[in-house]
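Engineer: Structure for this input, please:
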Amino acid sequence: MSATTTTTITPVLIVGSGPTGLTLACDLARHSVAVRIIDKSPDFPRSSRAKGPNARSLEVLADLGVADRVLAAGSAPLPMRKYRDGLPVADADPHEASDPAPDTPYGRPRLIAQWALEEILRDRLAEYGVHVELGAEAIALTQHADSVDVALADGRSITARYVVGCDGAHSPVRKMLGVTFEGSTAEEQTMVCGDVEVDGLDRGFWHQWFDEDGAVMLCPIPGTRSGWWFQASPETDGAGNPVPPSLESFRRLLARHARLPGDRLSRAELLSTYRGNERMADRYRVGRVLLAGDAAHVHSIAGGMGMNTGIQDAFNLGWKLAPAATGRAAEGLLDTYEEERLPVAARTLGIAAERLRATLDAIKEPGGGLDSAMTAETTGLGIGYRWSPLARDTRRGTHSPAGAALGPRAGDRAPDATCRDAATGAPTRMFDVFAGPHFTLLGFGPGTADALRAAEAEHGGRLRAFGVDTGERQGLSDPTGRARTTYGITDDALVLIRPDNHVGLIAPADDGRAVGEYLNRLVGTAPATGATPAV
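Structural biologist: Okay, the predicted model is just below:
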């Protein structure tokens, strides 16, 4: 831009205020980045389609400080009751073995309406003084060397250092960039959806009626007295085309597949037709504009990974975009967003497609249902980035060792573990230590004490260092050895945790230099401890 330009530049503009955009906005705001978030809708939607966060997304929401609110507003996942010819034939709880564990505090997903989750995230964002700007539709992008001009439909414009399109599967931002969205649409996966009221059904179950020519599924919406999610195979007209969803159509489908009187269903709203899509953007970044969530990838609803993948996109991006937007990051750091998340999206598309095939096979038999879509892979807990240039292990070369040892490798999700405060003896969770917009350096054993002190002195503005059984009063103790076992630590070692709670670096106890090199390569010289980054 011209040197004489006096236009106010927003560090980051987010287009789209669904769960992905709101998660990113909250993460950037807590990094002290001035962020704006706009949405073309005139009002906040009351969409209930996404059924809630999985185990990994709950960890993200806990780090952002809202998991307790989500747990209070939602409900535990319900057992599934399957029917044939209108009669119950089987109950199944796909999460019955998924209890919390010391390394996984959220063993199960949470049922919560999407509008309720968005409301919680908006409230959290407002605590940082940021509010969604409604009725602001982005219609054009113009990129410059150091900024992006975004034209709005009402004639206004916003200039930002970076723009992130979190604006859904039909993303105007993606289309303005000319990014391809390759894949396919499966018309045979078409479903009609809506929020309805139903009388006389037990709200303790997710009811699923399947027969040879269709299905109806009803799941109670937490936080409502009589609200249900309605999903069904659509009626078709004489030409074989899906009939648009309506109260009358839903009543006919209920009578046909569930063998229940149609008039037990009332107040059908937020109606939509879902068509199965498997598509992925070929790039997540074009210059200063990035894509996240459904704007970057869509897939089968089997396994419930759509919203969750978007939330996790945002958590991966936030800590990288924050220093880039404030001029502190190496350029290559922002490139790792695509390097890490695009392969995850490709894998997720494959998992969702495979889970859909398994479910379609299962429902051909009495007792089959949507529980076939749920596996350990759909929890999100196994997602890691071992291939990433940010995954380093100086114990055996520059990247994670090929041999599988107990505990996480560089690039993996950092697990939780319970320790004790070395001074007070009070129980302390690793996730509480990690929580916040900072790197965390764990030093296991007394041999790490010098490296911990040096790292905190040099990088204290963006790093917190904790010794585990270093013999000093400050830090953590691991009297049961559970933390060491969880992290697979035998000899004393340093473990650097990224702000998105993935292991960035594992190094020998005396290799504090590797920590400094890692951080300097990504985010340069640290600000003074306690300093607020300039925006």
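Engineer: Going by C-alpha atoms from here, please, whenever you check contacts or count neighbours.
Structural biologist: Will do.
Engineer: Next SSE downstream of the helix or strand where residue 208 lies?
Structural biologist: Per DSSP states H and E: residue 208 is located in strand 206-211. Scanning forward in sequence from strand 206-211 by DSSP H and E, the next helix or strand is strand 214-220.
Engineer: For whichever helix or strand comes after that next one, which helices and strands make contact with it?
Structural biologist: Where DSSP H and E defines the elements, the next helix or strand beyond strand 214-220 is strand 227-232. Strand 227-232 sits against strand 181-198, strand 214-220, with contacts defined as 3 or more C-alpha pairs under 8 Å, 6 or more residues apart in numbering; DSSP states H and E.
Engineer: One more, please, to line up against the first structure:
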Amino acid sequence: MRNVLIVGAGPTGLTLAVELARRGLDFRIVEKSAAHPAGVRGKGLQPRTLEVFDDLGVVEEVLASGSTYPPIRSWADGEVVWEGRMSEIRQASAAVPYPNLIMQPQWRTERILRERLAQFGHEVELGTELVGFEQDEEGVTATLGGGERERFGYLVGADGGKSFVRGHLGVGFAGETFDSERMLVADVRAKGMDGEHWHVWGDITKKVLNYSLCPIPGTDVFQFTAPGATEFPEIVEEVLWQSEYRVNIRMAERFRVGRVFLAGDAAHVHSPAGGQGLNTGVQDAYNLGWKLAVGDDALLDTYAFERMAVAEHVLGLSTRLLRTGDLKRDEETQQLNLAYLDSPLSRGPRGGERFGALFEEQRGPHFLLLANTSQGYGEAVRVHPPQEGQEGVILVRPDGYVGYHGEESGLSAYLSGFGIAAPAAASS
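Structural biologist: You can find the predicted model right below:
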């Protein structure tokens, strides 16, 4: 029996696949579409997502092929009437190695993740649709198109806002679809526009957008967006891909039903404001992956506890940004301040915080223990000297958040209580 079936090969499903692959789990990732999707779609990668991609070994390619967001140039009557940025370009630091929002078309983000997955000997099974599943206490039996049936330990629905997995579970998707709030989104080529600016037509002072053209790095393509539009202005000379977007703001009523989990857009859909949706899905997968590898039931319960709270917060943020029309981006949208302070996994003064240090030492599927210790904790825990002024020991989870902060005498019980690791015998 394989460990996991991942349904959906967007950024969420691919992130989870890479995470499981590097841990040596046996899984399949299936995608009902016969071809990899086109379209820029989600294009903003937040600083916290870049930290995730650092750990997964893809951040260098993401940065090399992407770019920071260009300055905005606002037009009226053929004249430039305003120039500025969504946010100032920040310098990297030890605590924030990737401080800037990076523009990267979703198709390229997915390609980079697929290439990383291939390095572990796995690939997406295109044209493979999940058509049914049943679960019991021991596992999940999935039925794929053509009648193929296979048994898995767990199933993860990362199959988008119209998720078959969520529907088959009967999980509600509470929220609203605003049919009156539509946006035309397209990948286009445009006449005479430079690729160094994000060109906007409207009234910036009144936060009114007629349409915009955002250049996509490494291409001659612009992403065109126009609220309420059905036609393209004359400046657009070729349309490569287009879609009509309706504002959807919804969240699943449950993220876990037995051995089946929901992640990404299958669990929550956002307005595009603030660039939160894709990033939240990536971090769902990052939270879930190491817990699936451990396989402890109480630990797996913390996925829904932690990520439902985050999704609710981020939905509120993206909805507010949509309503205010604010283009400015700051710490609130970077997702660096998200934390799991109330989680059952969080112990001690710093429990649940993003650790925000020693990123090189964190890379890999292990826990990081900051302590002067003679106790052996096995291969799952990498030991590192404590930070200057540190009180007690700090155990950093594989996803970069502090799990335990306190006296070492309580650490073994913390680890074993969630089935996370079995400490080795103390060295003599």
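Engineer: about what we covered before: and of the helices and strands packed on strand 227-232 of structure 1, who's closest to residue 490 of structure 1?
Structural biologist: Among those, the nearest to residue 490 of structure 1 by C-alpha to C-alpha is strand 181-198 (46.0 Å).
Engineer: How far away from the center of its chain is the closest one?
Structural biologist: Centroid displacement of strand 181-198 of structure 1 relative to its chain, using C-alpha atoms, centre = their mean, to the nearest Å, is 22 Å.
Engineer: so how much does that strand differ from structure 2 once superposed?
Structural biologist: Its matched residues in structure 2 lie on average 1.1 Å from strand 181-198 of structure 1 after superposition (mean C-alpha distance after the TM-score superposition for structure 1).
Engineer: in what helix or strand does residue 36 of structure 1 lie?
Structural biologist: Using DSSP H and E, residue 36 of structure 1 falls in strand 35-38.
Engineer: Can you name the residues in contact with stretch 131-147 of structure 1?
Structural biologist: 1, 9, 15, 17, 36-44, 122, 125, 148-154, 159-162, 172-173, 176-177, 287-288 (C-alpha atoms under 8 Å, 6 or more residues apart in numbering).
Engineer: helices or strands next to the helix or strand containing residue 359 of structure 1 in the packing?
Structural biologist: Per DSSP H and E, residue 359 of structure 1 falls inside helix 331-362. Applying 3+ C-alpha pairs under 8 Å, 6+ apart, we find helix 331-362 of structure 1 packed against strand 265-281, helix 306-325.
Engineer: Save those as TSV, and put in mean neighbour count and distance to residue 331 of structure 1 too.
Structural biologist: Compiled in TSV, those are given as follows (neighbours: other C-alpha atoms under 10 Å; distance: least, C-alpha to C-alpha, whole Å):
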stretch	mean neighbour count	distance to residue 331 of structure 1
strand 265-281	19	22
helix 306-325	25	7
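Engineer: Contacts only, for the residue mapped onto residue 71 of structure 1 from structure 2.
Structural biologist: Counting by TM-score structural alignment, residue 71 of structure 1 corresponds to residue 63 in structure 2. Neighbouring residues of residue 63 of structure 2 by C-alpha under 8 Å, 6+ apart: residue 102.
Engineer: Confirm residue 63 of structure 2 sits in a strand?
Structural biologist: No. Counting by DSSP: H, G, I helix; E, B strand; the rest coil, residue 63 of structure 2 is not part of a strand but helix.
Engineer: Much appreciated, bye for now.
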